[in-house]
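Undergrad: Next come a sequence and a model predicted from it.
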Amino acid sequence: MDRIFGTPEEPLFNDRFTAVTADILQEWLISLASMNNRRVACSSSQEGLFKTGDFAEFVFNTCDQFKMSPEAKYLALETFDRFMVQHIKDLYNHVTQSESKHRQADWKALLDRIKNQLKLRAVSCCQIASKLTSHYKVVSALKARRFLRDCCGHRYTADGILQSELRVLKTLNYNVTIPSTLTYIETLLEILGHNDHETEVKVYHAVAMQVLTVVYIKYSDVYKFLFEVTALSPQNKDRKKYMAVKADKMLLAVSVIGSSVYLADQLLSDKIIKELSRITHIPCDDIIDLTSVIVQLIMEGSMYLCNMIFALTTFHSTMILANPLGDYRLQNILHTENIIITREEAEAIAIESQSYGTTCDSAISNSTETLPEYAVSLCPWYYELHHQSGLFPSHVLKAKLRCDNRENRSPCKRLGSRDYTCVYIQRSVRMINETCQGRGCDFIRPIRVGAQCVRTQSAHA
């Protein structure tokens, strides 16, 4: 049952056995900031041309086919973008500096060849990323060849694939160990968790990876909207500032985290953004500007994007459960995260909870060692599965009291007759109307997740 409550096992944030010291964290943050500043200083207007839209989707889908890690996925996209920009520059310079009388025709032919080789180059970048992030899950030339043949319809020899990989490395001067945006995100989350152990960094990490995926797919739109909001222009006097903002991975990382916190728990977003600003010395207003654009793109985008992000606020499917099972104390129910599980798992949870009884006449065990909280509570409850037509999530588990408050047989009632009563514990859950488009498609609905025994107001009086 641990997997119902748990977040992914890796990465291990703030692990008491393996966590690094505050000094090392500070040094690593300073190192990342220095690399980021150098990157911003040498940024170009071509930044990001090949890490958006169809390019990003193809690289991500390729990495998924090869079952590569998230770090490798984002590193592959960054490598592909850097390579393609430099590769085209090199070829253009070669043509313009040649003495050929047909340079325009030569350039057109080169462009056609570049287009035909795009998928090969993307796969080569995935190969390099796999080798940088894993010592045993590398994408071999054989795997790459099979993928290009079966999924892309291209036939290359093993030697051709090797030569393509070497071309990427040589074009980038073998400088392929540049940290991806995910590295910045994970470092900042580690620091957030170190500074405040109550911060749900693993939940934010799960959401952040999906937000970052959307940001890359919508990369052009994100910065286009950002410059509209901030009144910057990619032309004339704002050109340098425009390029610097697009190249700033630290700003993107803090904004992705800010967006993830907002999607997971709006009440904490201001606090986390202020803390991120304090850690990175990036002004709060700058973080809020980019965070607002990212959230707006997600909320006003297609229902697919909304569903994907809200699904990853929890986990994998179409139903929300507020941690109804497991070894926890009742007062912690309000502080748990929504968990998405499959319909079959939800039905199993409902059946299991009902196996302990659905009426007040059901025997109530005095043991609290092995039974779940809902079976031994002073206000015992069980779960019912409810279908929500046209809404995401489409199925929700709701708590239902076994003993009506009018029944004095309830253990809560037996504490002090009418002085005690059972009340539901409710959690606010974000829902999405799947038939809606544009603004106002999401709303908050309270869901009963448990119950507790409390003294009535008349008793206090």
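TA: Looks like it arrived, so ask away. As the structure is a computational prediction, the values presented were derived from the model and not from experiment.
Undergrad: C-alpha from now on. contacts and neighbour counts both.
TA: Noted.
Undergrad: Could you list the buried residues of the longest helix along the chain?
TA: Counting residues, the longest helix found in the chain (DSSP state H) is helix 70-96. Within helix 70-96, the residues scored as buried using 16 or more other Cα atoms under 10 Å are 70-87, 92, 95.
Undergrad: ranges for the strands of this structure?
TA: Along the chain, the segments classed as strands by DSSP state E run 319-321, 339-340, 381-387, 391-392, 395-401, 420-433, 442-455.
Undergrad: what's the closest of those strands to Leu312?
TA: Distance to Leu312, taken as Cα to Cα, is lowest for strand 339-340 among the strands of the chain, at 8.2 Å.
Undergrad: Show me what the closest one is packed up against.
TA: On a contact count with 3 or more Cα pairs under 8 Å, 6 or more residues apart in numbering; DSSP states H and E, strand 339-340 meets strand 319-321.
Undergrad: Report all helices and strands that the strand it packs on contacts.
TA: Checking 3+ Cα pairs under 8 Å, 6+ apart, strand 319-321 ends up next to strand 339-340, helix 343-354, strand 395-401.
Undergrad: distance between that strand and the chain's centre?
TA: Between the centre of strand 319-321 and the centre of its chain there are 18 Å (Cα atoms, centre = their mean, to the nearest Å).
Undergrad: adding another structure so you can compare the two:
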Amino acid sequence: MESKPLNTPSTKMRIGSSNSYKLHELKFGAASHDILADFLINLNSKNREHLENVSEHAGAFKQSRLVGQSHCYFVLMKYSDTLYLLPESVFLICEVLRLEPFTAYQAIEILERFMINHIEEMFAAAPPSGADGGKGDIYGSVLIKLSDKFMLLVFSCVQLASKLALHCSIVDNSTAVKFLQCLGYSYTKETLLESELNILKTLNFYISVPNPLTYVETLLEVLGYNDSDVPIKYLHKITQLVLQFVYLQRNPIYHNLLVATIENSTPSEVQRVKFLSVTEDSMLLAVSVIAASAFILNYTTWDQVLEELRCITGINGESISDFSHIILKQIMGSGTPLKSL
């Protein structure tokens, strides 16, 4: 079959924090043209489908600071101490358990989708509040039900995500019980199993959703396929760090991107809601992370990187440049000029 560049709008998985991941480094360049093309088309289709059906609460459980006035917002306010570093907590849990980076990102995706659905179901099932109680009674009832099992739900999402990883030891219930005991929680294996089943049923057993790392690693595979001179191995290491940084700095990065887009330092709630189509766009995130990483690695001209990513995904080069510029400014500090951009 004649080799040809892949210019089809973008899958694979993982991040990094410890030396334990070196045992499972990805091998790039092994996928055929047809497989890569199918991956790209499938990812692009799933990304579009997600954006068309995005929940108004999307991103709520990836935040490090709380925005909005929804049911999820109220719950987040009550759990602010726990949730303030939720993404970081998931990353650390996976590092301690020597799990692959993929597991952390997948766990966060599963957790967010579950919590949004679960909280909405709980509010829908709550009995009407009394004349004196108002919404506070319903909120209180929901919080009581969640208060004793939130960490259990977080860990169950990590367990489920570990079962989706291709090269990772599954977190069994014995390991889970011991780990949670170290954190001061006492759960039985039966409780852990029930928690996993609860999450699966709530999500209709659909937990194999592509996470942003999947998009990043597939696009890197395509970049390497189209141009063998691209230092994929080194670029991959940098993208792992940059993507994790974006997750941990999600609020300021997307806020700055919104401000730059609307040219207004005080976005309205309506503008924030409309901006969900950007904050939930995994393909845009992936190309911007790669572009920022390529700028750091400096293996070729900036324009060449943007043009290649534009051809692969169909995303406007200016959009990629703007987002990657925001990421780089956040990495280096807002006072650092990026003259090469």
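TA: Right, received. Where do you want to start? Just so it is clear, the structure is predicted and the values come from calculations on it, not from any experiment.
Undergrad: returning to what we had before: highest average neighbour count across the helices and strands packed on strand 319-321 of structure 1?
TA: Comparing those by mean neighbour count (mean count of other Cα atoms under 10 Å), strand 339-340 comes out on top with a mean of 26.
Undergrad: what range in structure 2 matches that one?
TA: Under the alignment (TM-score structural alignment), strand 339-340 of structure 1 falls on nothing in structure 2.
Undergrad: Would you tell me which of the helices and strands packed on strand 319-321 of structure 1 gets closest to Leu232 of structure 1?
TA: Per Cα to Cα, nearest to Leu232 of structure 1 of these: strand 339-340, 40.1 Å.
Undergrad: thinking again about what came up before, the longest helix of structure 1 packs against which elements?
TA: Short answer (3+ Cα pairs under 8 Å, 6+ apart): helix 70-96 of structure 1 packs on helix 53-65, helix 103-116, helix 118-133, helix 158-171, helix 181-195.
Undergrad: With distance to Lys246 of structure 1 and mean neighbour count as extra columns, can I get those helices in JSON lines?
TA: Below are the helices and strands packed on helix 70-96 of structure 1 laid out as JSON lines (distance: least, Cα to Cα, whole Å; neighbours: other Cα atoms under 10 Å):
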{"stretch": "helix 53-65", "distance to Lys246 of structure 1": "16", "mean neighbour count": "18"}
{"stretch": "helix 103-116", "distance to Lys246 of structure 1": "25", "mean neighbour count": "13"}
{"stretch": "helix 118-133", "distance to Lys246 of structure 1": "22", "mean neighbour count": "23"}
{"stretch": "helix 158-171", "distance to Lys246 of structure 1": "22", "mean neighbour count": "17"}
{"stretch": "helix 181-195", "distance to Lys246 of structure 1": "12", "mean neighbour count": "21"}
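Undergrad: out of the ones you listed, nearest to Tyr304 of structure 1?
TA: helix 53-65 (14.3 Å).
Undergrad: And that closest one, what does it pack against?
TA: Identification of packing neighbours for helix 53-65 of structure 1 by 3+ Cα pairs under 8 Å, 6+ apart yields helix 70-96, helix 118-133, helix 201-217.
Undergrad: Name the residues that touch that helix?
TA: 50, 69, 72-74, 76-77, 122-123, 126, 216-220 (Cα atoms under 8 Å, 6 or more residues apart in numbering).
Undergrad: same check, this time on stretch 104-121 of structure 1
TA: Phe80, Leu91, Tyr92, Val95, Leu148, Cys152, Ile161, Ser164, Glu165, Val168.
Undergrad: need the helices for the stretch 201-350 of structure 1, in chain order.
TA: With DSSP state H, counting those that start in this stretch as the criterion, the stretch 201-350 of structure 1 has helices at 201-217, 219-230, 239-247, 249-264, 266-280, 284-300, 303-312, 343-354.
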